[in-house]
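**Student:** The following block contains a protein sequence and its predicted model.
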Amino acid sequence: MKISKTYVRVVATIAAVVLVTAGCSVVGNNATEADAGQSGVAADSRTGGDAATTGNRDSDISVAVRGYEAAAGSLADAIPVSGTVAGIREATVVTETQGVIQEVLFELGERVEAGSALVRFDDRAEAAGLRQAEQQLSAARLDYESAQRRFERGSASQAELTQARAAAAGAESAREQARRAYENRTVRAPFSGHIADAGSEIQVGNLLSPGSRVVRIVDTSRLRMRVGVGERSVGRIQSGNPVQVFVSSFRNEAFPGVVRSVGAGADPLSGSFPVIIEWKNPPAFQGRSGLSGNASIAAADAETVIIAPAAAVTSRQGRTVVFVAVDGVAREREVRLAGRRGPRAAVVEGLQPGDVVISSGVSSLEDGSLVTVSIVGISTDIQ
């Protein structure tokens, strides 16, 4: 069969068109992949940028942690005791005479100074008796002086001189008794303190007999507590041992005290050894006699160190460290330990009383980490 030249040219033209179309398709696909690759790079770049920004924000987040205020103490077991708080001085004031009350010069709870008048009785008779005794004393002294001059001139005997001297001494004694009787008509405070209690009969117009209770005065400038300890503990306590005192009305506050004295023998009824604890009564505290108290006595054989939570101690690059919260920032402190006992560690270098030692989340902290600290208490309270 004969194929015309025209037919051949048509077939060749169609084949050329097919080849050109296929080439454009390949080029288009490659361009699309390139564009996609560039878009992916851009997306990754944007995503990376966001990640970096997020990382910076995370570093500014404050971590919630717990901490203890460092305090001086001992790893040795403290000796727990309890008792009733009392003033450093307490006295029940009673009358020494009988009479009708004319004035009541105090209020319950009021502070009075030593020598202040509390109650006055009718003292007119005693005042007159004192004036008479003073006059009699003056006369007796004049008689004695006259007898002495006459004795020196030889006109009076030794017996007359002795009699005049005795009369003067008797008049002086009578004057002293009259003065005491007059002063007893006013009941006065024996020392400075506060009126803790008063007799219900202490009212104007009431008749009191000698020995009647007027008031109880308590000096609360310092407080004390008498406690009892067993025979196993008394050998570890001596005068001067530091004490931490906790009073029922102020459970969250510890008052530093000292052992004032230790009894030389046991109480025959309880079998315990008496120990007197004493501490200063801060003005803001206003501690009162009669409150319940608990105390921890540091043993005499205990070394005083800075107590820190054992959970706060960690190791960083071969160093023993703790983290201390300073203005919302965790600061690394290298410390030297004297030992550990249970949840407490004894620090001899690196901490000061009052430092806030972080006790939780320590493994995730770095020097400079932002922290929000919740103070649990004082380190010596850790049990």
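**Tutor:** Happy to help now that I have it. Numbering: from 1, shown residues only.
**Student:** switch to C-alpha atoms for all contacts and neighbour counts from now on
**Tutor:** Fine.
**Student:** where exactly do the helices run in the stretch 51-200 of the chain?
**Tutor:** Ranges of helices in the stretch 51-200 of the chain, per DSSP state H, counting those that start in this stretch, are 124-153, 158-183.
**Student:** any chance of those in a markdown table, with mean neighbour count too?
**Tutor:** Shown next, in a markdown table, are those (neighbours: other CA atoms under 10 Å):
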| stretch | mean neighbour count |
| --- | --- |
| helix 124-153 | 16 |
| helix 158-183 | 17 |
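**Student:** so which of those helices gets nearest G67?
**Tutor:** Smallest distance to G67 across the helices of the stretch 51-200 of the chain (CA to CA): 61.7 Å, for helix 158-183.
**Student:** and the closest one, how far out from the chain's middle?
**Tutor:** Centre-to-centre, helix 158-183 and its host chain are 58 Å apart (CA atoms, centre = their mean, to the nearest Å).
**Student:** ok, structure two:
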Amino acid sequence: MKRIIIAVLIIIVAGGGIALVLSNNKKKNAAKTAIVAAGGGAVSVRTATIKKAPIDLDFSVNGTFAPNQELNFLSENAGRVTKIFVEEGSRVSKGQILARIDAEIINTDKETAEANLQNAIRDEARYASSFKTGGVTQQQLDQAKLAVENARLRLQSATRKVSDANIKSPINGIVNKKYIEVGAFVNAQGTQMFELVDVSKLKLKVNVNESQVASLKIGDKVQIKSNVFPADDYTGTITFIAAKADNSLNFPIEIQVENNGKHDIKAGMYGTAIFKFPKQAPILTIPRGSFVGSVSSNQIFVLENGNTARLRKVIAGRIIGDNVEVIQGLQEGETVITSGQINLVDGSAVAPVK
């Protein structure tokens, strides 16, 4: 029983000590707040004097070269491969025959379609003759004419399949991969046969941020450097600018490059796009850290009379590196507070740190 009483007394004493510490801390904080409110305590801040300066919009960004066209060529007819005319690495032109499929079954279908068309034509002629003498109705004659049209369409389809027995390249390019061999059977559901790529032109794919994309437009010329051939200069043209940013808030851009230098760039190599712009007129900029919270707040603190912080509403423009353009709300020669704003309110006393 005595032990319990002693323990309770210890808890009460300890609790009283904690309460005393908290009470003292509260009094100290209240005293500090009162001093600051009375203007007796100045907050240390860093400042910067605003002046106009020319800006450099030039920038470079790395990306990856992709082929101008890339095609996984699939079979459209069923049959056995009888001949292959190209190998991996072969250059091909549009319409060139790459392989041939056994057309025996396809030819049979064509012959059947031709025979059906001839029978339908003869039936139509008989119905037309009988219609003149009242032997058949107009509906029966119309059905005979429709049968001729259907038979003619089936013949066209069969003829197309015979032509497709010769597998032809749909693009100019290079056979990057060959998936079939002589004797292999391909089906009409789309057996993969060749991978064709066109690298006569390449697309350098890069990502730029919002301030950079605002200065770009389709058709702009861009200097291109290849990491593998740094001594060679290439010129590209912007052909695509995404209308929407990706998940990282960057905008994908494609730059078309003619691959006609003394060294051929391969798809998948790394490259650098160098964007150059005309010299810009001087503008007012302030450090990005000057804004209260973030740039989107459009609020900053301006130093007045050397010791007072005044909250100012401004209109921010472009973000240029670590600086932000100020379109409205500041004059050249004014001084802004660049750090320490978290401790400030409008009218706070400050002590600039030199």
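**Tutor:** Great, that's in hand. All of these numbers come straight from a predicted model, not from anything done at the bench.
**Student:** So which of the helices of the stretch 51-200 of the first structure is nearest E69 of the first structure?
**Tutor:** That would be helix 158-183 among these, by CA to CA, at 56.0 Å.
**Student:** between that closest one and helix 124-153, what angle do the directions make?
**Tutor:** 160 degrees (axes from the mean of the first three to the mean of the last three CA atoms, to 10 degrees).
**Student:** once aligned to the second structure, how far is helix 158-183 of the first structure on average?
**Tutor:** Taken over the aligned residues, the distance from helix 158-183 of the first structure to the second structure averages 1.9 Å (mean CA distance after the TM-score superposition for the first structure).
**Student:** Could you list every helix and strand in contact with that helix?
**Tutor:** Using 3 or more CA pairs under 8 Å, 6 or more residues apart in numbering; DSSP states H and E, the elements in contact with helix 158-183 of the first structure are helix 124-153.
**Student:** tell me the average deviation of the helix it packs on from the second structure after fitting.
**Tutor:** In the superposition against the second structure, helix 124-153 of the first structure averages 2.7 Å from its aligned positions (mean CA distance after the TM-score superposition for the first structure).
**Student:** just to revisit the earlier point, is it possible to export the helices of the stretch 51-200 of the first structure to JSON lines including distance to T372 of the first structure?
**Tutor:** As requested, those are exported to JSON lines (distance: least, CA to CA, whole Å):
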{"stretch": "helix 124-153", "distance to T372 of the first structure": "74"}
{"stretch": "helix 158-183", "distance to T372 of the first structure": "66"}
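**Student:** Please identify which of those is closest to G73 of the first structure.
**Tutor:** Closest to G73 of the first structure of the helices of the stretch 51-200 of the first structure, according to CA to CA: helix 158-183, at 52.6 Å.
**Student:** mind checking which of the helices of the stretch 51-200 of the first structure is nearest A114 of the first structure?
**Tutor:** That would be helix 158-183 among these, by CA to CA, at 15.1 Å.
**Student:** Going by residue numbers, what spans are strands in the stretch 201-350 of the first structure?
**Tutor:** Secondary structure of the stretch 201-350 of the first structure, counting by DSSP state E, counting those that start in this stretch: strands at 207-208, 213-229, 242-247, 250-262, 273-280, 292-297, 305-309, 314-316, 319-326, 329-334, 336-341, 344-349.
**Student:** Could you provide those strands in a markdown table, with additional columns for distance to N56 of the first structure and mean neighbour count?
**Tutor:** Compiled in a markdown table, the strands of the stretch 201-350 of the first structure are given as follows (distance: least, CA to CA, whole Å; neighbours: other CA atoms under 10 Å):
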| stretch | distance to N56 of the first structure | mean neighbour count |
| --- | --- | --- |
| strand 207-208 | 84 | 18 |
| strand 213-229 | 56 | 22 |
| strand 242-247 | 46 | 22 |
| strand 250-262 | 40 | 16 |
| strand 273-280 | 52 | 21 |
| strand 292-297 | 48 | 20 |
| strand 305-309 | 32 | 28 |
| strand 314-316 | 24 | 13 |
| strand 319-326 | 22 | 20 |
| strand 329-334 | 17 | 20 |
| strand 336-341 | 35 | 14 |
| strand 344-349 | 35 | 20 |
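**Student:** Tell me which of these sits nearest to D197 of the first structure.
**Tutor:** Of the strands of the stretch 201-350 of the first structure, nearest to D197 of the first structure by CA to CA is strand 213-229, at 5.2 Å.
**Student:** Return the residues in contact with E254 of the second structure.
**Tutor:** The contact partners of E254 of the second structure, by CA atoms under 8 Å, 6 or more residues apart in numbering, come to K203, L204, K205, V206, I238, T239, F240, I241.
**Student:** would you turn the strands of the stretch 201-350 of the first structure into a markdown table with distance to R120 of the first structure?
**Tutor:** Converted to a markdown table, the strands of the stretch 201-350 of the first structure look like this (distance: least, CA to CA, whole Å):
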| stretch | distance to R120 of the first structure |
| --- | --- |
| strand 207-208 | 11 |
| strand 213-229 | 11 |
| strand 242-247 | 38 |
| strand 250-262 | 38 |
| strand 273-280 | 34 |
| strand 292-297 | 35 |
| strand 305-309 | 56 |
| strand 314-316 | 71 |
| strand 319-326 | 61 |
| strand 329-334 | 66 |
| strand 336-341 | 63 |
| strand 344-349 | 60 |
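**Student:** quick revisit: could you see which of the contacts of E254 of the second structure carry over to the first structure?
**Tutor:** Retained in the first structure: K203, L204, K205, V206, I238, T239, F240, I241, out of those (criterion both residues aligned by TM-score structural alignment, their matches' CA atoms under 8 Å).
**Student:** Could you give the residue range in the first structure aligned to the helix or strand hosting L284 of the second structure?
**Tutor:** Assigned by DSSP states H and E, L284 of the second structure falls within strand 283-287. No residues of the first structure are matched to strand 283-287 of the second structure when aligned by TM-score structural alignment.
**Student:** next structured bit after that strand?
**Tutor:** strand 299-304.
**Student:** any idea how far that following strand is from the chain center?
**Tutor:** On CA atoms, centre = their mean, the centre of strand 299-304 of the second structure falls 39 Å from the chain's centre.
**Student:** now swap in stretch 155-169 of the second structure and tell me
**Tutor:** Stretch 155-169 of the second structure has its C-alpha centroid displaced from the chain centroid by 39 Å (CA atoms, centre = their mean).
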